[in-house]
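Trainee: The amino acid sequence is not available; the structure is as follows:
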């Protein structure tokens, strides 16, 4: 599985960071930073919730 981001769409609202702080962080520039691009399958449920929480659809899970 791989986390993909669209940093041009991201508004830095931090919903993903709130849902999965081990994987996302709002950077100094106000957009999301992925802390672990290839997480293990055991994290899929938490990451799906974080991706779904993005109000601007700036995140995707592949694989």
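Mentor: Here it is on my side, so go on. Note that the coordinates shown come from a computational prediction; the quantities given were computed from them, not determined experimentally. Numbering: from 1, shown residues only.
Trainee: can we go C-alpha only for contacts and neighbour counts from here?
Mentor: Noted.
Trainee: got a list of what the nearest residue to residue 26 once chain neighbours are set aside touches?
Mentor: Nearest residue to residue 26, sequence neighbours excluded (Cα to Cα, 6 or more residues apart in numbering): residue 32, at 4.5 Å. Applying Cα atoms under 8 Å, 6 or more residues apart in numbering to residue 32 gives the contacts 5, 7, 10, 12, 14, 24, 25, 26.
Trainee: from these, which is closest to residue 55?
Mentor: Nearest to residue 55 among the contacts of residue 32 is residue 10, at 9.0 Å by Cα to Cα.
Trainee: ok, structure two:
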């Protein structure tokens, strides 16, 4: 799995960082999300899926390989 993030779409809601803190964080200055792990381990796949599902801007896309 690979995480693709469309930064311009991000509305800084922070939902991704709340549900998947090992995969996402937020910038201090504007709250826009930051991808910490673009290729999550198999154990993190459920977290990544949940983060993508709760993103209100649909800025997170998961590519299943």
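Mentor: Looks like it arrived, so ask away. The structure displayed is predicted, hence computed values, not measured ones.
Trainee: just checking, residue 23 of structure 1 touches residue 15?
Mentor: No: applying Cα atoms under 8 Å, one finds residue 23 of structure 1 not in contact with residue 15, separated by 11.9 Å.
Trainee: now the end-to-end length of stretch 15-30 of structure 2.
Mentor: 15 Å (Cα to Cα, to the nearest Å).
Trainee: what does that stretch rub up against?
Mentor: So stretch 15-30 of structure 2 is contacted by 12, 14, 32-38, 40, 47-48, 50-52, 54-55 (Cα under 8 Å, 6+ apart).
Trainee: Of all the residues in it, which ones are buried?
Mentor: Using 16 or more other Cα atoms under 10 Å as the test for burial, stretch 15-30 of structure 2 gives 15, 16, 17, 19, 20, 21, 22, 23, 24, 25, 26.
Trainee: Need the three-state assignment for residue 34 of structure 2.
Mentor: Taken by DSSP: H, G, I helix; E, B strand; the rest coil, the conformation at residue 34 of structure 2 corresponds to strand.
Trainee: re the thing from before, of the contacts of residue 32 of structure 1, which are reproduced in structure 2?
Mentor: Here is what carries over to structure 2 from these, by both residues aligned by TM-score structural alignment, their matches' Cα atoms under 8 Å: 7, 10, 12, 14, 24, 25, 26.
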